[in-house]
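Trainee: Need the 3D shape of this:
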Amino acid sequence: MQQLGDKTVIRMTYDNVVATNLFDDVFVVTDSDIIYNEIVSNNGKAIMSIKNHETGSDRIAEAIENIDCDIILNVQGDEPFVNYKALSDILSSFDGEIGKTVDVATLKESIIKDEDINNSNFVKVVTDYNDFALYFSRSPIPFSREINFSPKYFRHIGIYAFRKDALLRFSKLSMRQNETAEKLEQL
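Mentor: Got it, this is the predicted structure:
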């Protein structure tokens, strides 16, 4: 609910997603009366979750269970600068032959500042040659063992895309060790 210019962060995030015109519908799914009222009072669409949830993705799964849809995009409410290119890129993960095998997609970007590599608020991701995620962590990954070698570090961006059935399956899973330890739902 922090102000960013003349809007709250959540409202700017919502408005920027709507402005891309990439989606049939856009909703904020929340368990907060304050956030719900912020969106609805500004002509947006919001859904209040009924149950308590461990993650935002679990909350979204509850909201979309009876909605006819194929792909669900979860844009974290603290991504106010989300734009057309990023959302278009993540949606393209479901295109083509490889896209038929994708159930979940997310985004990454290079970490530029050295201090961000050790910042636990910047979630790091390591991917394989095909850009499939291998692991996410709040710690620096990969570990740089060699002094004369500087690996590339990537930050996870708080946007997820799910096939509906994958999201519904995900929401029924219990938290495992790594997710509990890192507090990262993508694990």
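Trainee: From here on, just use CA atoms for contacts and neighbour counts.
Mentor: Noted.
Trainee: Longest helix in the chain, please.
Mentor: When the chain is parsed with DSSP state H, its longest helix is helix 9-19.
Trainee: how far out from the middle of the chain is the next helix-or-strand element following that helix?
Mentor: Downstream of helix 9-19, the first helix or strand assigned by DSSP states H and E is strand 28-30. Relative to the centre of its chain, strand 28-30 is centred 13 Å away, using Cα atoms, centre = their mean, to the nearest Å.
Trainee: so what does strand 28-30 touch, helix or strand wise?
Mentor: helix 33-40, strand 46-48, helix 56-64 (3 or more Cα pairs under 8 Å, 6 or more residues apart in numbering; DSSP states H and E).
Trainee: Residue 74: which of those is closest?
Mentor: Across the helices and strands packed on strand 28-30, residue 74 has its closest neighbour in helix 56-64 (7.0 Å, Cα to Cα).
Trainee: Could you also give me the structure for this second sequence? I'd like to compare it with the first:
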Amino acid sequence: MKKIALIPARYAATRFPGKMMAVLGGKTIIWRTYESARNTGVFDEVMVVTDSDVIYNEIVSNGGKAVMSKKEHESGSDRIAEAVEDMEDVDIVVNVQGDTPFTQKEPLEKLLQVFEGETGKNVQVASLMQVLTDWKDIEDPNFVKVVVDKDFNALFFSRSVLPYPRDKAVNTTYYEHIGVYAFRRSALLQFTRTPMSPLEAAEKIECLRYLENGISLKMVVTDYMGVEIDTPEDLERASRYLENK
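Mentor: Predicted coordinates for the structure are as follows:
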């Protein structure tokens, strides 16, 4: 199977405009993300897909690979789908969010493994999640929560506390959805041809489009993946994480 990583990156982020070009430990966030994905060694190719000349030049001038997207997109998956439209030799596409500068090898290997063997033939989309233990994070809408069935297929994603602990005596595990997706190429192209769904529009969580259209997402539990940078406060957390690392 040919496996590629595509990193969608737009400049005009709502909560943190220009965050991809913010500096983290002497390097821009987008370059750190590209570099960490490439250094895992699990992909045949790594590429940034962007609507920004600034981001494009940042990647190419440092020796990386980037392509310009032709139009505005509702989600990162829509953006990378444009890029793979003509890549007919690609089997698995991994969407690595541009604001995840600490991408690691082991979680990506676990994610790709779910597509292998007999059981993997039925998997169309997979993603990562990690355990949340701090109640402040569980309540934070910037942390997308996911609940799963006994086979670790996603049941729902939400920015709200999910599940709600009405009975506090029940030992509940909370999972944070990590925005790294793996798709079969056909599933990704089908996604971008399907209109935005109502729940996706309300929550601003793109994977709800799959669930609303009856497509399962296989979830993979991983250890801590570092810091996803959505806000200036996250950048401060990432700086502290990098110093400690």
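Trainee: Tell me which of the helices and strands packed on strand 28-30 of structure 1 is the most buried.
Mentor: Sort these by mean neighbour count, taking mean count of other Cα atoms under 10 Å, and helix 56-64 sits at the top with a mean of 21.
Trainee: Hey, what's the angle from the lengthiest helix in structure 2 to helix 29-39? Just curious.
Mentor: The longest helix of structure 2 (DSSP H) is helix 232-244. Relative orientation of helix 232-244 of structure 2 versus helix 29-39 (axes from the mean of the first three to the mean of the last three Cα atoms, to 10 degrees): 50 degrees.
Trainee: Show me what counts as buried in helix 232-244 of structure 2.
Mentor: 235, 237-239 (16 or more other Cα atoms under 10 Å).
Trainee: check contacts around the residue mapped onto residue 20 of structure 1 from structure 2.
Mentor: Matched by TM-score structural alignment, residue 20 of structure 1 corresponds to residue 40 in structure 2. By Cα atoms under 8 Å, 6 or more residues apart in numbering, the contact set of residue 40 of structure 2 is 104-105.
Trainee: what's the closest non-adjacent residue to residue 8 of structure 2?
Mentor: With sequence-adjacent residues excluded and distances taken as Cα to Cα, 6 or more residues apart in numbering, residue 8 of structure 2 is closest to residue 49, at 4.8 Å.
Trainee: Would you confirm that the one you found contacts residue 80?
Mentor: Yes. Residue 49 of structure 2 is within contact range of residue 80, at 6.3 Å (criterion: Cα atoms under 8 Å).
Trainee: Overlap of the contact sets of those two?
Mentor: Common neighbours of residue 49 of structure 2 and residue 80 (Cα under 8 Å, 6+ apart) are 6-8.
Trainee: Could you dump those into CSV with distance to residue 73 of structure 2 and neighbour count added?
Mentor: Shown next, in CSV, are those (distance: Cα to Cα, whole Å; neighbours: other Cα atoms under 10 Å):
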residue, distance to residue 73 of structure 2, neighbour count
6, 15, 28
7, 14, 27
8, 10, 27
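Trainee: quick one: which of those residues is nearest residue 111 of structure 2?
Mentor: For these, the nearest to residue 111 of structure 2 is residue 6 (14.9 Å; Cα to Cα).
Trainee: That closest one: what's it in contact with?
Mentor: Contacts were defined as Cα under 8 Å, 6+ apart; by that measure residue 6 of structure 2 touches 46-49, 80, 93-96.
Trainee: just those residues now: which is nearest residue 183 of structure 2?
Mentor: Of all those, residue 183 of structure 2 sits closest to residue 93, with 5.2 Å by Cα to Cα.
Trainee: Tell me where structure 1 has strands.
Mentor: Under the criterion DSSP state E, structure 1 carries strands at the ranges 3-4, 7-8, 28-30, 46-48, 71-75, 104-110, 124-127, 133-137, 154-163.
Trainee: In CSV: the ones you listed, plus distance to residue 64 of structure 1.
Mentor: Shown next, in CSV, are these (distance: least, Cα to Cα, whole Å):
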stretch, distance to residue 64 of structure 1
strand 3-4, 29
strand 7-8, 25
strand 28-30, 10
strand 46-48, 10
strand 71-75, 8
strand 104-110, 16
strand 124-127, 28
strand 133-137, 25
strand 154-163, 11
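Trainee: What's the residue nearest to residue 8 of structure 2 aligned with over in structure 1?
Mentor: So residue 49 of structure 2 corresponds to residue 29, using TM-score structural alignment.
Trainee: got it, and residue 138 of structure 2?
Mentor: Checking with TM-score structural alignment, residue 138 of structure 2 has residue 117 as its match.
Trainee: is it true that its match touches residue 125?
Mentor: No. Distance between residue 117 of structure 1 and residue 125: 10.9 Å, which falls outside the contact criterion (Cα under 8 Å).
Trainee: Looking at the two, which has the bigger crowd around it?
Mentor: Neighbours per residue, other Cα atoms under 10 Å: of residue 117 of structure 1 and residue 125, the larger number sits with residue 125, 25 against 20.
Trainee: With adjacent residues omitted, what lies nearest to the more buried one?
Mentor: In space, residue 125 of structure 1 is closest to residue 136, 4.4 Å off (Cα to Cα, 6+ apart).
Trainee: now the buried residues of helix 232-244 of structure 2 as a markdown table including distance to residue 133 of structure 2?
Mentor: Formatted as a markdown table, those follow (distance: Cα to Cα, whole Å):
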| residue | distance to residue 133 of structure 2 |
| --- | --- |
| 235 | 21 |
| 237 | 17 |
| 238 | 19 |
| 239 | 22 |
